[in-house]
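**Q** mind looking at a prediction? Sequence and model below.
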Amino acid sequence: MMAPTLFPRDTAAEMAASLAAGTTTPEALLRTCLDRIAALDGTLHAWAHLDPDGAAMAAAASAARHRAGAALGPLDGVPVSVKDNLHVAGMPARWGSRFFADFVPAQDDIVVERLRAAGAVIVGKTSTPEFALSGRCFSPLTGHTRNPLNPALTPGGSSGGAVAAIAAGMVPLSVATDAGGSTRLPAGYTGLVGLRPSNGRIARRHGFPPMALDFQAVGLIAATLADLRLLYGAVAGPDARDPTSLRLPPEEPAGPGRRLRVGWCAAIEGELVDAEVRQAVAEAASRLAAEGCEVVPCTIPYDLAALRAIWGVLTAVGVARMAARFPERWEAEASESLKPMAARGATMTATEYVEALDALAAFRADVSARWGAHDALLLPSAAAPAWPVEREFPAFIDGQPGHARAQNVFATWVNAMGWPGLTVPGQPHPDGRPIGVQLVGSHGSEALLFELARRLGA
């Protein structure tokens, strides 16, 4: 495995400081961003759509505000990207699919409204696999998205374009989504910080239909924790158009002096987890202990077999719904990986679907009851580091045959619960590939996860 390529990149916090000091302009930041895209994206395929004209108008408006001393906040003039399964008015929202190749939404999702209100410069839309349903990032529209640290490797999925854009220094911030690990796993593969917030923490309205009930949340990706918190501060919060966002508990800051109890686990019986991944989690546990946390070994609080069964039903039905909308085009135009899912979903009965909903309710109750006295859990983000871009999954882990389900065994349960999960860089693999470690808290505990990430040095 070759050593990773490192790209020069400015953080959002550095950009904001330079803008405030008057040592750069929004137009200059945008030019740098577009120059890097022009130089690199022919190889990386991080972008599904660029909007240089719209971005230039936003940058000029931001520059005028800065000259007038009326900046809207720290993100005013900072370039950002939005994943191609989120609606940005006037830009294509293709969802990685030929079926939506010509679709242009008329309304922004709430998170995009808030980006605009903060003065951020939306450069364009980042690549995603079809319907955002793959652990790597291949789309019939954009091809293989590649990992900037080593283009022979995948950046993961489904937010592969989002992480590639940041890791290559094209933009400092990306807004994405996470239904089964789609923000946290790619962040781990590229050495970034990725947040899947609690359901409702980032309000939503106007978008594609859900593929798995309420498993998906808007996710945030950045190079540093400080940048992530800048983005979070601009886009998080309730909105009456999203009733779920009105039911969240208030955030409770977890200060540096508070002793936090963290359970850690890096293995699941019967599942293959890379030895270097297990070591990275153990090393992070030691760092948290050195920072004053009570760190204790634990076992996972969820039934993985039950979760897989639930996920299989929900996603199969979700894909079948899309196949039913395009019956004459489906066989010729859908990604091959989706066709068996659609076929399975089309044959399911209403009884089977409702039984899956019953199983999900039981799963949520059981995990909540098993959570115990922990403030948070420390887990791997993924079972192995990034792998060759053409493969669905690495053929071997620790010399044993791998399988496609293994990568997200520590991730999708968080989505099923609607809880927050935060990936930060851990101790890298000896060959240089990044390894992410994941902090998970109960509903509404983002502030606590930010504090633990700070103690880990993110």
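**A** Looks like it arrived, so ask away. Note that the coordinates shown come from a computational prediction; the quantities given were computed from them, not determined experimentally. Numbering: from 1, shown residues only.
**Q** only C-alpha atoms from now on, for both contacts and neighbour counts.
**A** OK.
**Q** neighbours of residue 275, how many?
**A** Using other Cα atoms under 10 Å, residue 275 is surrounded by 15 other residues.
**Q** what's the host helix or strand of residue 233 packed up against?
**A** Secondary structure assignment for residue 233, by DSSP states H and E: helix 225-235. Judged by 3 or more Cα pairs under 8 Å, 6 or more residues apart in numbering; DSSP states H and E, helix 225-235 is in contact with helix 12-21, helix 110-117, strand 173-178, strand 193-196, strand 217-222, helix 446-455.
**Q** what does it contact?
**A** 11-13, 74-75, 111, 114-115, 118, 172-173, 193-194, 202, 220-222, 450, 453-454, 458 (Cα atoms under 8 Å, 6 or more residues apart in numbering).
**Q** ditto for stretch 193-200
**A** Stretch 193-200 has contacts (Cα under 8 Å, 6+ apart) with 177-178, 181, 183-184, 187-188, 214, 217-225, 228, 237-238, 242-248, 418-425, 443-446, 458.
**Q** my read: residue 245 touches residue 237, true?
**A** Yes. Here residue 245 reaches residue 237: they are 7.2 Å apart, a contact under Cα atoms under 8 Å.
**Q** structure two is appended below for comparative analysis:
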Amino acid sequence: MSQDLYELSATELSASYAAGLDPREVAESVLARIADREPVLNAFYVHEPEQVRRDAEASAKRWASGTQLSAFDGVPATVKENIPRSGIPVPSGTALANPPVSAENAPVTDRLLEAGLVLLGSTTMPDWGMLSSGVSSRHGITRNALDPSLTTGGSSAGAGAAAAAGYGPLHVGTDIGGSIRLPGTWAGLVTLKPSAGLVPLHAPYMGRAAGPLTRTAADAAALMSVIARPDIRDYSTRPYPSMDWFKGPANPAGLRVGLQLDAGSGAEVDPQIAAAVQRAADLFAAAGAHIVELRPFMSQAQLAGIDAFWRTRSWADYSALEPEQRENVLPYIARWCAGGKDYDGVATMVHYNRFAQVQQETIAATRDYDLVLSPVAPMAAFPAEQPMPVDDPDLPMAHISFTMPYNMSGQPAATVNCGFMLDGRTIGLQLAGPVGADDKVLAAAVWFESVRGDAALDWARVL
């Protein structure tokens, strides 16, 4: 093949393995890519090349004997640091000593291994997953593969860097307010925050989801076909009808599509980002979709209340540490969560109730639409050393007003690159749909990829 093996998509690898390509060759190509880029990008928390080679050899033997575990047996993949793997510590991005060691795999980890995927390792995250960057007291700084001076986003920071750099095609992150989709917009990726309970979790939490970060929508769908399977260990799992992950591009004709360019809270949308999203909506309209402007539906008070609740939750964790341990937490996080220490029980309940308000209003505002288009974030990627896009821990999170509502409502929300800033930074389009419409949302992303023209990212530019 003229293309480097590490560049091949999961669907290309699946077909190539069936035609005789050896997974060991792919593993060596990916390992070489990692060795070349990792000193700069810092995407891995745990990476064991010899284990990768052993797993690729096992896959090669299965393909040779016709006993492959799935169509994606031998395809390289990663999981985020907070997705447990048996016997591996889970520090959650912090430099705290003696992090807990996983006694068993997470459901997602088991699904990947059951399908024969080759795990390259566990990817980095910032402290407690509470930053939208790759800044960590344990790992240092994870950088954007498109431009190492820029953030890769977070908290699925290492997953975003690995996906953009070509560390194999499939990467799993987690998302509680945008942590999969923010690396999506800032690293030019296709991502999906799935419907609530579709992908089983080891530790369910309000709004939390696990899902794919990939270079193409077809690969995101391929990964969902592996990990979107029930597991009794996740008590929040919901029964969903079977989804067609390989349906191909959607036909937008006749779809009722909401277009939201104003979230109603947080930072103002950069005009270049708004223009790129509008151009994407125009493509849907030209294909026969009915575009309706969607009003803002989340208030600044709701955003501030949710931010305050998260501060209080993290303050509970921080304050339980011994004084010498607190010094190991990133100072930005320490200051941010200190904002929650003085809220009494009444205030905390008021803040907690904001989640239900956002859930209710998001569903009410979007219920008449097959699809909702919006920016992913109101700003483009910022310097890699900066913990947050608005670099003031005393202010509410100003960048999650387009993403976080869908965590609360449980609706699927994908990202796909839709343009570039004048300086070349990527701009993501968010596509959200009704609960349980994950396959349809990804099909819409597949269609958009086919018509977006020069809004497509040229992955050859990723050195």
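**A** Looks like it came in fine. As the structure is a prediction and not an experimental result, all values here were calculated from the model.
**Q** tell me how far the residue of the first structure most remote from its centre lies from residue 193 of the first structure.
**A** The centre of the first structure is farthest from one residue, residue 68, which by Cα atoms, centre = their mean lies 35.7 Å away. To residue 193 of the first structure, residue 68 of the first structure is 34 Å away according to Cα to Cα, to the nearest Å.
**Q** again with residue 123 of the first structure
**A** Relative to residue 193 of the first structure, residue 123 of the first structure is positioned 20 Å away (Cα to Cα).
**Q** who has more neighbours, the two?
**A** residue 193 (30 against 27).
**Q** ok so, going back, what is the corresponding segment of the second structure for the helix holding residue 233 of the first structure?
**A** Aligning helix 225-235 of the first structure against the second structure (TM-score structural alignment) gives residues 217-227.
**Q** what lines up with the residue farthest from the centre of the first structure in the second structure?
**A** For residue 68 of the first structure, the residue aligned by TM-score structural alignment is residue 65.
**Q** now residue 126 of the first structure
**A** Per TM-score structural alignment, residue 126 of the first structure is aligned with residue 123.
**Q** got it, and residue 137 of the first structure?
**A** That one, residue 137 of the first structure, aligns with residue 134 by TM-score structural alignment.
**Q** how far away is that match from residue 317 of the second structure?
**A** 21 Å.
**Q** settle it for me: which of these two has more neighbours?
**A** With neighbours defined as other Cα under 10 Å, residue 134 of the second structure and residue 317 compare such that residue 134 has more, 37 against 12.
**Q** tell me who's in contact with the more buried one.
**A** 124-126, 140-143, 151-155, 157-158, 384, 387 are the contacts of residue 134 of the second structure under Cα under 8 Å, 6+ apart.
**Q** same question for residue 168 of the second structure.
**A** 6-9, 30, 75-77, 162.
**Q** quick check: the equivalent of it over in the first structure vs residue 34 of the first structure, distance?
**A** Residue 168 of the second structure maps onto residue 171 in the first structure, with residues paired by TM-score structural alignment. Between residue 171 of the first structure and residue 34 of the first structure the computed distance is 9 Å (Cα to Cα).
**Q** go on, residue 280 of the first structure?
**A** 35 Å.
**Q** now swap in residue 149 of the first structure and tell me
**A** 19 Å.
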